[in-house]
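Visitor: Below are the sequence and a predicted model; questions follow.
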Amino acid sequence: MRESILDTHTVFNQSPIYGGHNNWVSDPLLRRIVGEVPAEVRKGLEAHGMWAGHYETYELARLANRHTPSLRTHDAKGNRLDLVDFHPAYHAMMRKSMSAGMHCSIWDDDEAEQGKRNLLRAARYYMTSAVETGHLCPITMTNAAIAALVGTPQVAEEWMPRVRSRKYDPSSNPPIKKSAITIGMGMTEKQGGTDVRANTTRAEALGDGLYRIVGHKWFMSAPMCDAFLVLAQMSEGNQTGLGCFLIPRILPDGKPNGLRFQRLKDKLGNRSNASSEVEFHGALGQLIGEPGRGVSTIIEMVTLTRLDCATSSAGLMRASVAEAVHHTRHRKVFGEKLAHQPLMTRVLADMALDVAAATALSMRLAASFDRAREDGAEAAYSRLMTPVIKYWVCKSAAPLIGEAMECLGGNGYVEDGNLARHFREAPVNAIWEGSGNVMCLDVMRVIARGGETLNQVLDMLEADLGGRSAAKTVEVIRTAAGMAGGDIGSARILTEQLALTAAGAELKRLGLGEIADLFVETRLGGLWRSTYGMLDNRHDTAKIVDMLYPER
C-alpha cells in the first residue's frame, strides 16, 4: 500500500512489545537452582513459565490493575452487601494460580515434589510475580494460613479439603458449599500493626468452641476470602491475652457473619488486590491454637508470608531487568544498539548481579524450609535468614526497578508498559509482614535466643564462600553482631552484611564463577557505590548480561 501524503511519520527504532517468552526456559539461573526434578514436574514448570510470559497474560495483568476492585456496601434498598467486585482478568489470574497449587502445594503429598515442595512452589511464585503480583496476596495468605489450621485438628478436618482444592470458586456461598476456599488474615488495627499485643478487638466465649468477635482491623487484604484468621483479646477466666480466631465471611445458613467493610484502601500499587478496612459486629469465630497464644499460633504463618515477600520482589526485579535488556538490545542511539554501549552494558550487568543474588537467596530460603525438619543447620538458616533475606531483597527492588525504567527512558515511565506498574508494586513487600526495622529486630532476637544459630549459619556461609577471604568476611559479621548487641541502632549494618554474604555464598555454591566472583568483589570487597553501573573495565559485562539473560 502506498503511503499517504497525510502520513506524518513511520514508527521505527522502537523495541518490540515485551512478552511472548517463557519465564522458565529464558531463566538459566532458575533452572540451575531447581536442578533435577521428575519429567512431569519439569513439564509443569515449563508450561507455567510459558503462561507467565505470554502476551495474553500480560494483558490480563494490565486489565486487573487498570480496572481496580470496587466495594458495594449496600444494595439498592439499603440492605448491607459487603461485596467487592473484581474485573474478570483478576479472576482469570486467580484461577490459574490456584490450578497451579500455589495456595496449597507445600501441604500436598505428591511424591513427584517430595523434598522440594517449598522450592518448586517458590519457582512458580517467582515466575508469576514477574507478570502480576496483586492477585498473589490471597494465594500467599491461604498457603500460610494452613500452617495455623493444622495445629487445630478438628478445624483442619473440616476446612482442609476445600483449602487444598485447586478449583477456584469466587462465589459468596458458605464455605461448605464451595469447590475451593481462600483464607485471609487480619492483624493490623488503627493504633498499630507491629505491636499486635496492643490490639483492642475482643473475643467473647459462647461455648462449644465458638466466640463472638467485636472490633476492627485497619488493613485486611483480599476481603472476598472465605474466612480470615484474626487476632483478638480474650478475657474470660484463665483465657487472657491474644487469641487467634478463624472467622468465616458467610455463615453455613448463607447469612453474612457480621463483617462490615468500611472502605477499600487507595494504594500506591498492588491495585488489582483489594485491601479493606473492616469492623466485626459480633462475628462468630473458632479458636485456633491455644487460648491467649495467638501470636505463637501465627509465627509459622508469618514466616511463610515473608518468604513470599522476598520471592515476589525477586520476581519483579527479574522481570524489570529482563525488559530493560530486551529494550536495549533493539533500541539504537547514535547508530549503535544501547546494549552494546559501555555505560549501558555496565548498568545492566550491575543490576543483573543483584537480581541473581535476590533470586538465589529467595530460592535458598525456600530450600531451607524443605530441609529444616531433618537438618539442624538448615533449621538455623531458615530461622535467622528469613528476616535477613526479606529485608535485603525487598528493599533492593524499588531502586533497581527505578534504574531499569531509566534504561527504557520515557517508555519505561508510562502506564502503557509494565515497569511503571512494577515500580509502584515494589515498596509493598518491604512493608508487608514487618518493615525493615522489624526485620532487624527479629534478627537480633533470633541471635539472642538461638544459642548457636548464628555460628551454625556462619559456618555454612564460610564453607560456601571458600577462598582466603571467607574467614575474614565471616569475622566481620561476628563483629557486627557484637556491636548490634550493644547498639541496637546498628542492627541494619549487621542485617545487610549477612544478606550480602549469604548471597555471595549461594552464588558461589551454585558454581556461577565470574558472576559470583564479581558480586563478592563489588558487594563485599569494600568498593563503594550508590548507583548501578560502577563496574570497571576488567570485567566482561556483556558476557554477564548474556549469561543471565540469553537472547531469544
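Guide: Arrived safely, thanks for sending.

Visitor: From here on, just use CA atoms for contacts and neighbour counts.
Guide: Will do.

Visitor: Counting neighbours, which bits of stretch 367-382 end up buried?
Guide: Applying a neighbour-count criterion of 16 or more other C-alpha atoms under 10 Å, the buried positions in stretch 367-382 are Ala367, Ser368, Phe369, Asp370, Arg371, Ala372, Ala377, Glu378, Ala379, Ala380, Tyr381, Ser382.

Visitor: which of those lies closest to Tyr55?
Guide: Tyr55 has its nearest neighbour among the buried residues of stretch 367-382 in Ala367, at 30.9 Å by C-alpha to C-alpha.

Visitor: Put this next to the previous one:
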Amino acid sequence: MNLTLQAQRADHQLPPVETHQVLNQASPCSGYNAFTGDVVLRDMVERHAPWSATNASAVGALAGDAQVQEAARLANEHGPQLRSHDRFGNRTDWVEFHPSWHQLMGLAFGNGVHSLAWTAAQPMGHFARAVLSYLWNQVESGVGCPTGMAYAAAAGFAGKPEFALWREKTLSTQYDPRRLPVEQKTGAVIGYAMTEKQGGSDLRQTQTIGVLAGSENGAQVYLLTGHKWFFSVPTCDGFYTLARTKSGVSCFFVPRLLADGSANRVFVQRLKDKCGNRSNASSEVEFNRTFAMLVGEEGGGIREILSHAHLTRLDFAVGSAGLMRQALTLAINHASTRNGFGHRMADLPMQANVLADLALESEAATLAALRIARATDGMHLSESERLLARVATPVVKFWNCQRATTFVYEALGVHGGNGFIMENPIARLYREAPLNSIWEGTSNMMCMDVLRALSREEGALEAFMTEVSGAGAADRAHGQFLSDLNDDLGARVNDEGNGRAIVTRMALALQASEMLKHSPASVADRFVSSRLGNRHAGVIGTLTNGPDIGDIVARATVN
C-alpha cells in the first residue's frame, strides 16, 4: 500500500478538527461612549460647563460606534487622490476623497467640533469646544486638522467686515463639499498654507511675493506668486497664507474659487505621501498671480497669523491628550479581554503596572490641556488668565505632543504583535502620534516661545508659579521641586540650551497642580511621587507596586 493511501485511511479514523477556531482574542473595542464612560472628562464638564454635556455625549458616542470606527479605517485605507486634470486635459487641481472621509467630515462639522467656541450662548465656550476636539481625536485625527483650522480661522475673520460672510459660512454646521463659490455654499472649510521649503518653521524666510492689484468689497487685493511646501486639505474653500510685500511679510486670504465660479490660480503640484494622517490630503501648491485679500496690516503678517496660532496650539495640546486617551482605552480593552499565562492580562502584575501608569499619564495630560482651554476662555477677563494662557499653552503643547509618541508606543506594546498590524487601530495611532510635535510649531519652537513669553511678558513668571503652587505641595519633594523651578525660571529664562529641561519641569508642575485640584488624593499622590520623586525616569510601568494599582486602572476603564 502506498503512503498516500495510508494517509487517507488514517485521516478517516481521526475525529474532525477545526483548525481555524478563534480562541482567546481580545474583544472589539466598540459600543461605548467616550464621554459618559470617562470619569475624568465627565467630572470636568460637570464642574465647568455642564450645559455642554449633551454635545459631548453625542461626539463621545461616535468614538465608540463600530460603524464610525470602520469609516475611520476606510478613510485611512483609501487615501485621497490628486486629480490635476480632467479627461479632456483641463486643469482641475482637485482631490478626491473616499466617501468615508466625507462621512466623517459631516459628523465632525455637524456636531460643532470646529465652531462651538464661537457659537455657544453659555460661558466657557473654548473649554466646551476643547472637550469636543478631545473626543473627536478618538474618532479620526485626519479630520481633526480641518476642524482645528476652521476653529482658528473664525478668530481671524472676527472684527473684519470684509470677511463677515466667510466667518458665517465657516461657523456653519452644514458640511458642504461641493466646489462652488462661498456665496452658494451652506458651509465652508478653511485651511492654512504658510510653510515654504527654504524656511520650514521660520516664517521670516517667506519668499512668495504679493503685488497690490486694487481693492474689492472693502479688501485690498494682491496677486501672489510662489510655492507652498505644506498645504493640508487643498479642497478648502479658502485659506490663510503669507507673502512678502514692500512692507514685509504679510497675511492674505485666498479663496479657492472666485465670485464668478472660475478657479483661482492655485495649482496643486503633488500630494505628500505621509507616515501618518493618511486620510488627510497634504499637498504642495504653486501660486501664479493668485487672487488674494490682505488680512490685517501689510507687513504685519507673522503677528497676524500668530494671533490664530494660540488656538491651533491649544487644539494640538488637547488633540494629543485625546489621542492618548484612545490609546489607553484600546490597551485596557485588549488586556481586559485576553488571557495570558493562565490569567487575564490586565491582572498580571507587570502589565497592571503599565496600565496604571498609562492611566496616570493620560489623566494628567487631559487635565493640563483643559486648564489652558479654561485660561483661553478667561484671557479677555483676567490678566492672570491671559498670562497663564500665553505661557502654559506652548508648555502643554510641547509636553503632551512629546509624551503622546511614548504613550502610544507603550499602548501598542500591550497588544503584542496584534498591535503592529494596520488593521488594528492602535497601529494607526502609532503612526499618527509623532505628527503633533511637528504641526503648529515643533517642540523646540514651543520651548523657545515659552522662554520668550517669560522674558517679555511682565508678570508671566509670577502668574505661572502662582498657578502651579495654588494646590500646595503634596509632600516635601514636591515643595522642593516647585522652589527649585521658581529659582531656575528667574535665573535661566534666557538659557535656550536648557529650554527643553525647563519647559519639561514646568509641564510636570502644571500637571501635578491639576491632579491635586481635581483627582482623588490617592491618584494625585501617585502621579506626584512617581513624576517628581526621581524614580520614574519617563519609563512607563515603573510605579511602586501597591494594592491601589487595580483601582487606578478601573478608574480609567471606559464603562
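Guide: Received, thanks. None of these values were measured; they are calculated from a predicted model.

Visitor: Now, the buried residues of stretch 367-382 of structure 1 that are in helices?
Guide: Where these overlap with helices, as defined by DSSP state H, the overlap consists of Ala367, Ser368, Phe369, Asp370, Arg371, Ala377, Glu378, Ala379, Ala380, Tyr381, Ser382.

Visitor: Could I get the residues you listed in a markdown table, plus columns for distance to Val196 of structure 1?
Guide: Putting those into a markdown table (distance: C-alpha to C-alpha, whole Å) gives the following:
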| residue | distance to Val196 of structure 1 |
| --- | --- |
| Ala367 | 30 |
| Ser368 | 28 |
| Phe369 | 26 |
| Asp370 | 29 |
| Arg371 | 31 |
| Ala377 | 31 |
| Glu378 | 29 |
| Ala379 | 26 |
| Ala380 | 26 |
| Tyr381 | 26 |
| Ser382 | 23 |
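
Visitor: hang on, the earlier thing: distance to Arg523 of structure 1 added to the buried residues of stretch 367-382 of structure 1, as a markdown table?
Guide: A markdown table is the format used below for those (distance: C-alpha to C-alpha, whole Å):
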| residue | distance to Arg523 of structure 1 |
| --- | --- |
| Ala367 | 24 |
| Ser368 | 24 |
| Phe369 | 26 |
| Asp370 | 28 |
| Arg371 | 28 |
| Ala372 | 28 |
| Ala377 | 25 |
| Glu378 | 25 |
| Ala379 | 26 |
| Ala380 | 24 |
| Tyr381 | 21 |
| Ser382 | 23 |
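
Visitor: Just the closest of these to Ile493 of structure 1, please.
Guide: Nearest to Ile493 of structure 1 among the buried residues of stretch 367-382 of structure 1, counting by C-alpha to C-alpha, is Tyr381 at 18.8 Å.

Visitor: which bit of structure 1 covers stretch 166-185 of structure 2?
Guide: Applying TM-score structural alignment, one finds that stretch 166-185 of structure 2 aligns to the residue range 159-178 of structure 1.

Visitor: now the end-to-end length of that stretch.
Guide: Stretch 159-178 of structure 1 has its terminal residues 11 Å apart, counting by C-alpha to C-alpha, to the nearest Å.

Visitor: how about the strands in the stretch 51-200 of structure 2?
Guide: Assigned by DSSP state E, counting those that start in this stretch, the stretch 51-200 of structure 2 shows strands spanning 81-85, 91-96, 190-193.

Visitor: Quick one: closest of those strands to Thr504 of structure 2.
Guide: With C-alpha to C-alpha, the closest approach to Thr504 of structure 2 among the strands of the stretch 51-200 of structure 2 belongs to strand 190-193: 29.0 Å.

Visitor: what about whichever helix or strand comes after the closest one, distance to the chain center?
Guide: Scanning the chain past strand 190-193 of structure 2 towards its C-terminal end, the next helix or strand to appear is strand 209-216 (assignment: DSSP states H and E). For strand 209-216 of structure 2, the separation from the chain centroid amounts to 35 Å (computed by C-alpha atoms, centre = their mean, to the nearest Å).

Visitor: repeat for stretch 181-199 of structure 2
Guide: 19 Å.

Visitor: Residues in contact with that stretch: which ones?
Guide: With contacts defined as C-alpha atoms under 8 Å, 6 or more residues apart in numbering, stretch 181-199 of structure 2 is touched by 146, 149-150, 153, 165-166, 169-176, 178, 201, 203, 205-207, 227-234, 236-242, 257-261.
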